[in-house]
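J.: What follows is a protein structure lacking sequence information:
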């Protein structure tokens, strides 16, 4: 009886496999988003080095300072950078006095020592960049229930991060394809994964005034703030590359010496 039940179960399994293999499959409905989604464009950055290989590239300090200005005047209204402190700005070329002045112009949460109540105080160089919202609930309430991501590591958190950010910031003026409907409260951007994004176009020509006279076009501001965010995500990029190049040179010399030593040791020994 047990054997009969086992054989019957096996036959049922085989019949089910045959039916599944022979029955016509339903036609796959193409994803309309994939047809209009665009892959990021790489504008080329100084820190990517020659040919974009990223070996000898270094950050353009002037560009990083312009990028910080774009973040401070535009992006900081919605996006935090909780892993970056004001003192870190010295690494992009700001003097100690400038860092103190930039920090002092910002307000950070504090406690009133006299009353014990919540208060604010001018930031110190050791303070992190202040958050635009006190908590996630407030952030969502101010952004149509969308949560603006923290930008400290955004370049590392997105595939092809810096190209993606640059493309996203410059992709708002693309025309909406025929037949595609943008839901109310969203905005069309073909570089966003779903092509409909909650963030409105953040940059417009001339929105900031650069102290060095650089033309503040949307393309230029997008490059500058993207470079700044790349630095924020990898502030040790240059030193790591320098260490890598030095290591490769050392290994090359060591290999050459080892080969010459081998030739000398075995020179008088017949093969």
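T.: Yes, it's here. Model, not experiment: these values are computed from the prediction.

J.: from here on, contacts and neighbour counts on C-alpha atoms
T.: OK.

J.: Quick one: the helices in the stretch 151-271 of the chain, in order.
T.: All helices of the stretch 151-271 of the chain, identified by DSSP state H, counting those that start in this stretch, fall at 154-157, 161-170, 218-233, 237-265.

J.: Reformat those helices as JSON lines; add mean neighbour count and distance to residue 136.
T.: JSON lines is the format used below for the helices of the stretch 151-271 of the chain (neighbours: other C-alpha atoms under 10 Å; distance: least, C-alpha to C-alpha, whole Å):
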{"stretch": "helix 154-157", "mean neighbour count": "17", "distance to residue 136": "18"}
{"stretch": "helix 161-170", "mean neighbour count": "23", "distance to residue 136": "23"}
{"stretch": "helix 218-233", "mean neighbour count": "24", "distance to residue 136": "22"}
{"stretch": "helix 237-265", "mean neighbour count": "12", "distance to residue 136": "31"}
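
J.: In JSON lines, list the ones you listed along with distance to residue 210.
T.: Converted to JSON lines, those look like this (distance: least, C-alpha to C-alpha, whole Å):
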{"stretch": "helix 154-157", "distance to residue 210": "24"}
{"stretch": "helix 161-170", "distance to residue 210": "18"}
{"stretch": "helix 218-233", "distance to residue 210": "10"}
{"stretch": "helix 237-265", "distance to residue 210": "25"}
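
J.: Can you check which of those helices gets nearest to residue 32?
T.: Closest approach to residue 32 among the helices of the stretch 151-271 of the chain is made by helix 161-170 (19.4 Å; C-alpha to C-alpha).

J.: ok, second structure coming up, stack it against the first:
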């Protein structure tokens, strides 16, 4: 009993000392923040939020525009697929944006990169033509090859890019159309980047883009001129349209069931409204003869 009573004051003193140290540390941190505020950085002052873009799938009633999806796929095929993979999407999934089974078979068999597969006779690694059931093959054999071809940067897979970034479709659209000349670039407050932050000069091999979090990225501007991709539906192949279309396509690859979710949500909301009405009617009927 005596030993127990002797431990309690020691534990109390230790707890009090710990609390005092934490309090002193907290006040020291606050004092340092007030006396030495954090210095602004180029990324904080000059990074731009994604531009607004009016996509058909925005909002709770939004739907995918199949023609836009197909144009976006064409941009991915002719421009983006040279560096970026789409490893979570199979060729047969393209039927979800309006391609027929025959068209999907043709797209798969004619794809520039074939699927790695062992030779059935020798066992040596070879390639074969793609099947509709195959996923889109990666443009590089491995990470080393990807780095060697892209200034030591590995191009990210684009399957889920629209979900991996905040305001994904708008981010992709803004990034593709956002390459700028760093010299003379100003923010909304009129500050000039290189005058305020001369150390932020874009290093050799990188490209300035204020929509990218660090302002500089290894990817060269992929969409450089109007008419780079020839649309077959009569849409003007401007850089803006091509960026918007491929952003829409990558939204579909990330959320192919978006329309189904919208429809299910409306069905659930209507069901709940009807159920609430029936429940209220049943309540009134059951308690009709009871006086309050």
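T.: Arrived safely. As the structure is a prediction and not an experimental result, all values here were calculated from the model.

J.: before we move on, the earlier item: of all the helices of the stretch 151-271 of structure 1, which one is nearest residue 129 of structure 1?
T.: The closest of the helices of the stretch 151-271 of structure 1 to residue 129 of structure 1 is helix 218-233. By C-alpha to C-alpha, the value is 11.9 Å.

J.: So which other helices or strands are in contact with the closest one?
T.: When contacts are defined as 3 or more C-alpha pairs under 8 Å, 6 or more residues apart in numbering; DSSP states H and E, helix 218-233 of structure 1 packs onto helix 61-73, helix 154-157, helix 161-170.

J.: which residue numbers in structure 2 go with it?
T.: Alignment of helix 218-233 of structure 1 against structure 2: residues 239-254, by TM-score structural alignment.

J.: what does stretch 114-132 of structure 1 give?
T.: By TM-score structural alignment, stretch 114-132 of structure 1 lines up with residues 121-139 in structure 2.

J.: returning to what we had before: and the helices of the stretch 151-271 of structure 1: which comes nearest residue 68 of structure 1?
T.: Comparing the helices of the stretch 151-271 of structure 1 by their distance to residue 68 of structure 1 (C-alpha to C-alpha), the top pick is helix 218-233, with 6.2 Å.

J.: Identify all contacting residues around that closest one.
T.: 43, 45, 59, 63-68, 70-71, 84, 151-156, 162, 165-166, 169-170, 203-206, 237 (C-alpha atoms under 8 Å, 6 or more residues apart in numbering).

J.: and with 6 Å instead?
T.: 63-64, 66-67, 152-153, 155, 162, 166, 169, 203-205 (C-alpha atoms under 6 Å, 6 or more residues apart in numbering).

J.: about what we covered before: who wins for proximity to residue 4 of structure 1 among the helices of the stretch 151-271 of structure 1?
T.: It's helix 154-157; of the helices of the stretch 151-271 of structure 1, that one is closest to residue 4 of structure 1 (C-alpha to C-alpha) at 57.0 Å.

J.: and that closest one, how far from structure 2 on average?
T.: For helix 154-157 of structure 1, the mean deviation from structure 2 after alignment is 1.0 Å (mean C-alpha distance after the TM-score superposition for structure 1).

J.: what's that helix in contact with?
T.: Counting by C-alpha under 6 Å, 6+ apart, 161-162, 230 sit against helix 154-157 of structure 1.

J.: still on that earlier bit, out of the helices of the stretch 151-271 of structure 1, flag the one nearest residue 106 of structure 1.
T.: Closest among these, once you apply C-alpha to C-alpha, is helix 218-233, at 18.7 Å.

J.: after superposition, how close is that closest one to structure 2?
T.: Helix 218-233 of structure 1 sits 0.5 Å off on average (mean C-alpha distance after the TM-score superposition for structure 1).

J.: Residue 173 of structure 1: how many residues sit nearby?
T.: 11 (other C-alpha atoms under 10 Å).

J.: Kindly report the same for residue 105 of structure 2.
T.: 17.

J.: Can you find the partner of it in structure 1?
T.: Aligned partner of residue 105 of structure 2 by TM-score structural alignment: residue 100.

J.: distance of its match from residue 180 of structure 1?
T.: The gap separating residue 100 of structure 1 from residue 180 of structure 1 is 49 Å, by C-alpha to C-alpha, to the nearest Å.

J.: before we move on, back to that, which one of the helices of the stretch 151-271 of structure 1 lies closest to residue 126 of structure 1?
T.: helix 218-233 (15.8 Å).
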